[in-house]
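Visitor: Below: sequence and its predicted model.
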Amino acid sequence: MAMDRDRIVDEALALLNEVGIDKLSTRKLAERLGVQQPALYWHFANKSALLDAVNSAMLTRYHTRRLPVAGEDWVNFTFANARSMRATLLAVRDGARLTAGTRPSVAEFADTERVLKLYVDAGFSPSEAFGVAIAVTRYVVGYVLEEQGERERDLLEDQANVLTDLTAEVAPFPVLAEALKSLVQVGTINTEAVFERGLRYMVDGMQASLRAKG
């Protein structure tokens, strides 16, 4: 039976959400599709190529702010882009690990060019613009890696008890205790607030760097 490439990717994304990236295999995907495993290799040379396609599909489906809108300045875009990417990675099981392990396709270079041009038009050099884009992307991916790792642990542990134990453990360290207290809301750590704070620090630094150029 001839297989449609888009259907393979859609089913792979669904399987990823069910079993996670460690248990996602071409064998399981072939069984899900009702075909022999070699049939997948007509479309994808190996699992890495399949994951590249799944990552691209995830970003296309969920990442709504990959590109700046008309008239948008670089600061607003940076915030919108980072928030959208975080939401995208959180929407898919192991989304951050998926993105971290894949490589962009040539088809995505035009979008990258548009983003870099926004930063260059604001005063960054091409290399600085690339550095800004990479820094923001890696901040988001790294942050969500931690979030999704914590989410997996939370399935096995009582979050309230973990926080109670942690609060007791940091009590002898007043600065650390106060910092933790400010981040805990309704029995859990406000990870969104932590993310926003880190993102703001990054953008503030970028703005300062741009101002220093004169």
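Guide: Received the coordinates, thanks.
Visitor: From now on I want contacts and neighbour counts done on CA atoms only, so please keep to that.
Guide: OK.
Visitor: so Lys24, which of the three states?
Guide: Not Lys; residue 24 is Leu. Secondary structure for Leu24, judged by DSSP: H, G, I helix; E, B strand; the rest coil, is coil.
Visitor: Find the nearest non-adjacent residue to it, please.
Guide: Nearest residue to Leu24, sequence neighbours excluded (Cα to Cα, 6 or more residues apart in numbering): Leu16, at 6.0 Å.
Visitor: What count of nearby residues applies to the one you found?
Guide: Applying the criterion other Cα atoms under 10 Å, we find 23 residues in the vicinity of Leu16.
Visitor: Next: Leu156.
Guide: Around Leu156 there are 8 other residues, counting by other Cα under 10 Å.
Visitor: Would you quantify the distance from it to Leu15?
Guide: Note on Leu156: its distance to Leu15, by Cα to Cα, to the nearest Å, is 22 Å.
Visitor: repeat for Ala91
Guide: Relative to Leu15, Ala91 is positioned 14 Å away (Cα to Cα).
Visitor: this is the other structure I want to compare:
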Amino acid sequence: MTGRLPRGSLDRDLILAAAERLAAEAGLGEVTIRRVAAALGVQHPAVHYHFARRDDLVDALLARAVERFNEALPVVESDDWEDHLRHYWEGFRAVLRADPALFELVVGQWARMGRSQQALDSSYLRIDAQLGVLLRAGFSPEQAGYAYHLLSTYTRGCLVSEYQFAGSLGATAPGEPLEASAKTLPGDLGQYPNLSKVVAHSWSYTFATDADYTNGLAIIVQGLRAWLEPTPL
């Protein structure tokens, strides 16, 4: 944002929007009262009026990010648990691939999220619904927990890999240039016979292209299906 705001127009939403842009550009560590005020063209006491401490600002920012993320997720109406998992986690990935600010706050600050009760409550509401899908499908509570952990860790890990690779190419987020650049490995692979065979069919530098993610998700779902199949007598 450039220029100064009209007197009296500053509110929490404007401050949080500026803080989110700053987090996307420079990381949450650079989000301070003074830097947000500078981005808005106001003096820092004007931001302090709404957020007494930086921690208050960060907590509100994380809570806003989780709520915005939840709202952006596609609604999955399938009664088939396998179809639901595929669509939900593909949507989870798609939303965060398209929005660097949400990626930084929802994935990059995963551990910090626990310090914001409002962010936790919003996250728990979404997680609770997804666990319900698994429990209704017949998974035990223990299995449902492991399944959610696996799917979440896999999806977030793929996103981290993509964003890191995109950053090395000077991109702000994963996209077509990343997909094109990630399909080959550098160097002469002649001395690695097994790697050479695999690279010719199913390998990428990031391990996280669309094909990588989709096939990995299919393997996970297939493995989960085996938990529900009766054990042969």
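Guide: Noted; the coordinates are in hand. Note that the structure is predicted; figures quoted are calculated from it, not measured.
Visitor: re the thing from before, trace the residue nearest to Leu24 of the first structure over to the second structure, please.
Guide: When the second structure is aligned by TM-score structural alignment, the residue opposite Leu16 of the first structure is Ala23.
Visitor: Check the alignment and tell me where Ile127 of the second structure lands in the first structure.
Guide: Using TM-score structural alignment, Ile127 of the second structure sits opposite Thr112 in the first structure.
Visitor: Who are the contact partners of its match?
Guide: Contacts here follow Cα atoms under 8 Å, 6 or more residues apart in numbering; on that basis Thr112 of the first structure touches nothing.
Visitor: isn't there a strand covering it?
Guide: No. Under three-state DSSP, Thr112 of the first structure falls outside any strand and is assigned helix.
Visitor: Nearest spatial neighbour of His48 of the second structure, chain-adjacent residues omitted?
Guide: Ile33 (7.0 Å).
Visitor: how far away is the equivalent of Phe79 of the first structure over in the second structure from Ala218 of the second structure?
Guide: The equivalent of Phe79 of the first structure in the second structure is Arg86 (alignment by TM-score structural alignment). Counting by Cα to Cα, the gap from Arg86 of the second structure to Ala218 of the second structure is 8 Å.
Visitor: All the helices of the first structure, residue numbers only.
Guide: Using DSSP state H, the helices of the first structure run over 5-19, 26-33, 47-62, 74-91, 95-100, 109-122, 126-156, 159-170, 174-183, 191-212.
Visitor: Make JSON lines from those helices and add distance to Pro68 of the first structure to it.
Guide: Output for those, formatted as JSON lines (distance: least, Cα to Cα, whole Å):
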{"stretch": "helix 5-19", "distance to Pro68 of the first structure": "27"}
{"stretch": "helix 26-33", "distance to Pro68 of the first structure": "36"}
{"stretch": "helix 47-62", "distance to Pro68 of the first structure": "15"}
{"stretch": "helix 74-91", "distance to Pro68 of the first structure": "6"}
{"stretch": "helix 95-100", "distance to Pro68 of the first structure": "21"}
{"stretch": "helix 109-122", "distance to Pro68 of the first structure": "7"}
{"stretch": "helix 126-156", "distance to Pro68 of the first structure": "13"}
{"stretch": "helix 159-170", "distance to Pro68 of the first structure": "38"}
{"stretch": "helix 174-183", "distance to Pro68 of the first structure": "31"}
{"stretch": "helix 191-212", "distance to Pro68 of the first structure": "16"}
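Visitor: Deepest in the core, which of those helices is it.
Guide: Comparing these by mean neighbour count (mean count of other Cα atoms under 10 Å), helix 95-100 comes out on top with a mean of 21.
Visitor: So what touches that helix?
Guide: With Cα under 8 Å, 6+ apart as the test, helix 95-100 of the first structure has contacts from Ile21, Leu51, Asn55, Thr88, Leu89, Leu90, Val141, Gly142, Val144, Leu145, Gln148.
Visitor: if we can go back for a sec, test my guess that the residue nearest to Leu24 of the first structure contacts Arg93.
Guide: Yes. Applying Cα atoms under 8 Å, one finds Leu16 of the first structure in contact with Arg93, separated by 6.6 Å.
Visitor: Cool, thanks, talk later.
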